[in-house]
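> coordinates only, sequence not included:
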């Protein structure tokens, strides 16, 4: 499932390609025919993202809500657009190009009140200027749930996924199994600030890189990471490999149905960060 930085990139591309101009909308697959008919000819006012949710508002104050889920894809191209290939749920097109949406978990039109309800159930997004980290802290500081699980709860923090949660906990030296209420306010602030920086870089580069300058392949004389997610990381999908910092063997476990990665040397049991 795409992490939040990817969805923010998709929002920016919609704004660049269609912002302030009318779009043509169709549903070649047919499953979103009524929604496409309502959008057809409308002006795209604003493309935005909150966590993993893409929100595209049009001039009749209706918002296209897309959640890609595990299998969803958005592909962009230049006009004239070719004939749709595969099950295209929605195609938007205009003078700037076209966008094809396939296999999303959600593709729906929301009225303003429905958009507010969606946003209200999401936690603060580190990539949004209006995010309030104290909102997340209030939930984390009262919780017995491991901090690694809380960081994956989109109602607590919207946007981070499996990679960012593992990496930010490593970078701040936090035991992933530490209960939220065992985290100090200072360490939460450091985790949040790190997410802001790392995810903003992800928006800029289109990949997730989390290693500091002294741990890059060039600095360490090691081979670059080869993985379909791309990017240089400390622990994500490195189970059994030596930690780039301390040399301890990176471990993995399943937490709340997702693979969790950490270094027992840099993130000792019950540590609260360093």
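Perfect, I can see it now. Being a predicted model, the structure only gives us computed values, none of them experimental.
> going by C-alpha atoms from here, please, whenever you check contacts or count neighbours.
Noted.
> in stretch 255-268, which of the residues would be classed as buried?
260-264, 266-267 (16 or more other Cα atoms under 10 Å).
> determine which two of those residues are furthest apart.
The two members of the buried residues of stretch 255-268 with the most space between them (Cα to Cα) are 260 and 266, at 15.0 Å.
> confirm residue 35 sits in a strand?
No - according to DSSP: H, G, I helix; E, B strand; the rest coil, residue 35 belongs to no strand; its state is helix.
> which non-adjacent residue is nearest it?
Distances taken as Cα to Cα, 6 or more residues apart in numbering place residue 109 nearest to residue 35, at 6.6 Å, with adjacent residues excluded.
> before we move on, what SS does the one you found have?
Following three-state DSSP, the label given to residue 109 is strand.
> distance of it relative to residue 3?
22 Å (Cα to Cα, to the nearest Å).
> longest single helix anywhere in the protein?
Identified as the longest helix of the chain according to DSSP state H is helix 185-205.
> who does that one touch, helix- and strand-wise?
The helices and strands touching helix 185-205, judged by 3 or more Cα pairs under 8 Å, 6 or more residues apart in numbering; DSSP states H and E, are helix 4-18, helix 133-140, helix 162-171.
> with distance to residue 207 and mean neighbour count as extra columns, can I get the ones you listed in CSV?
Converted to CSV, the helices and strands packed on helix 185-205 look like this (distance: least, Cα to Cα, whole Å; neighbours: other Cα atoms under 10 Å):
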stretch, distance to residue 207, mean neighbour count
helix 4-18, 8, 22
helix 133-140, 24, 17
helix 162-171, 11, 23
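> let's bring in a second model and compare:
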């Protein structure tokens, strides 16, 4: 499932390539025909992300709400313009804390040129979702591109096409409905005031008897954290995921929120869930090139902890995989 950094990058992609341009909207699959008809011919005026949900405003106070869920993806084709806020001068995504190191992009991770967070001018398509491989570049300049697979919604400008496949939610909302949806979500560091968001998170999570490992995944408590960030934030805090929220020291809750602020910013900047700090240049290159080299515990079941050597545990918590170190997080 896409985590918060992915959706913020997708919203920026729409802001750069669709806002201010009239769109043709259709539902090739047919499941969103009525909604597409309502959007057809309108001009997007604002794109915003809150946690794992994206909201696209159209003229006439009409909003499109999209939640990709586990299987959803946006595929972009045509002329795709880089977002200057997350791209460096040479057109590549910036890095975290490793200045002077040439970027390396993997073939299957979040930031490869054919994957999640790599908008660029192309004749083919670029997929923006979580843990999905990019589509192959087209061999010709057919326009608009042919519909491939089950496309719930196609948005088309004169130069750019966005196809939505497999979302959990794709619906039209009024202003009031959009505001109600956002109000029900927990704080997002890139949307809400960071200090106010910290107070909201600490006050709510600190009262709950629910294990902190579940609370971090509850989008009503904090927006945008998914399986990867959950495991990594807990490890970085040396916190047992089964600890009830009300038993977590207040300062630890504050440290986790601040860590989320930092990690989310890194994710948006790089397109990758980079959760290991202070890597030397070669280690940083490996981490950019291979997912398994950029996390402390995620996806490392049975492997030795990078800190203490204890085997990383994999268990199920609330129907989602949880990775943690039983010694460092005792």
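Perfect, I can see it now. On a predicted model such as this, the values are computed, not experimentally measured, just so you know.
> any idea what the TM-score is?
Scored against TM-score structural alignment, normalised by the length of structure 1, the superposed chains reach a TM-score of 0.90; 265 aligned residues with a Cα RMSD of 2.1 Å.
> what range in structure 2 matches the longest helix of structure 1?
Per the alignment by TM-score structural alignment, helix 185-205 of structure 1 matches residues 250-270 in structure 2.
> tell me the contacts of residue 317 of structure 2?
When contacts are counted by Cα atoms under 8 Å, 6 or more residues apart in numbering, residue 317 of structure 2 touches 213-214.
> check the gap between residue 273 of structure 2 and residue 149 of structure 2 for me.
Distance, residue 273 of structure 2 to residue 149 of structure 2, by Cα to Cα: 29 Å.
> quick one: which of the two has more around it?
residue 273 (26 against 9; other Cα atoms under 10 Å).
> skipping adjacent residues, who's closest to whatever residue of structure 1 lines up with residue 328 of structure 2 in space?
Under the alignment by TM-score structural alignment, residue 328 of structure 2 pairs with residue 266 in structure 1. If the residues on either side of it in the chain are set aside, residue 266 of structure 1 comes closest to residue 173, at 5.7 Å by Cα to Cα, 6+ apart.
> and that neighbour, what's its match in structure 2?
The equivalent of residue 173 of structure 1 in structure 2 is residue 238 (alignment by TM-score structural alignment).
> and that match, that's in a helix?
No - Residue 238 of structure 2: not assigned to a helix; according to three-state DSSP it is coil.
> wait, it touches residue 326, no?
No - at 9.8 Å, residue 238 of structure 2 does not count as touching residue 326 under the criterion of Cα atoms under 8 Å.
> just the strands from the stretch 1-150 of structure 1, written as ranges.
Ranges of strands within the stretch 1-150 of structure 1 are 24-26, 44-50, 53-58, 63-67, 73-77, 88-94, 97-102, 106-110, based on DSSP state E, counting those that start in this stretch.
> okay, those strands in CSV with mean neighbour count and distance to residue 168 of structure 1 next?
Converted to CSV, the strands of the stretch 1-150 of structure 1 look like this (neighbours: other Cα atoms under 10 Å; distance: least, Cα to Cα, whole Å):
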stretch, mean neighbour count, distance to residue 168 of structure 1
strand 24-26, 21, 40
strand 44-50, 21, 20
strand 53-58, 24, 22
strand 63-67, 22, 24
strand 73-77, 15, 26
strand 88-94, 22, 35
strand 97-102, 21, 31
strand 106-110, 18, 28
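> what's the closest of those to residue 156 of structure 1?
Relative to residue 156 of structure 1, the nearest member of these by Cα to Cα is strand 44-50, separated by 12.6 Å.
> by how much does that closest one deviate from structure 2 on average?
Comparison of strand 44-50 of structure 1 with structure 2 after fitting gives an average deviation of 0.6 Å (mean Cα distance after the TM-score superposition for structure 1).
> so how far is that strand off the chain centroid?
Mean-position distance between strand 44-50 of structure 1 and its chain equals 16 Å (Cα atoms, centre = their mean, to the nearest Å).
> before we move on, back to that, how close does the match of residue 173 of structure 1 sit to residue 264 of structure 2?
19 Å.
> can you check residue 218 of structure 2 too?
Distance, residue 218 of structure 2 to residue 264 of structure 2, by Cα to Cα: 16 Å.
> surely residue 23 of structure 1 touches residue 41?
Yes - checked against Cα under 8 Å, the pair residue 23 of structure 1 and residue 41 is within contact range at 5.3 Å.
> between those two, who's got more neighbours?
Between residue 23 of structure 1 and residue 41, residue 23 has the larger neighbour count (other Cα under 10 Å), namely 24 against 16.
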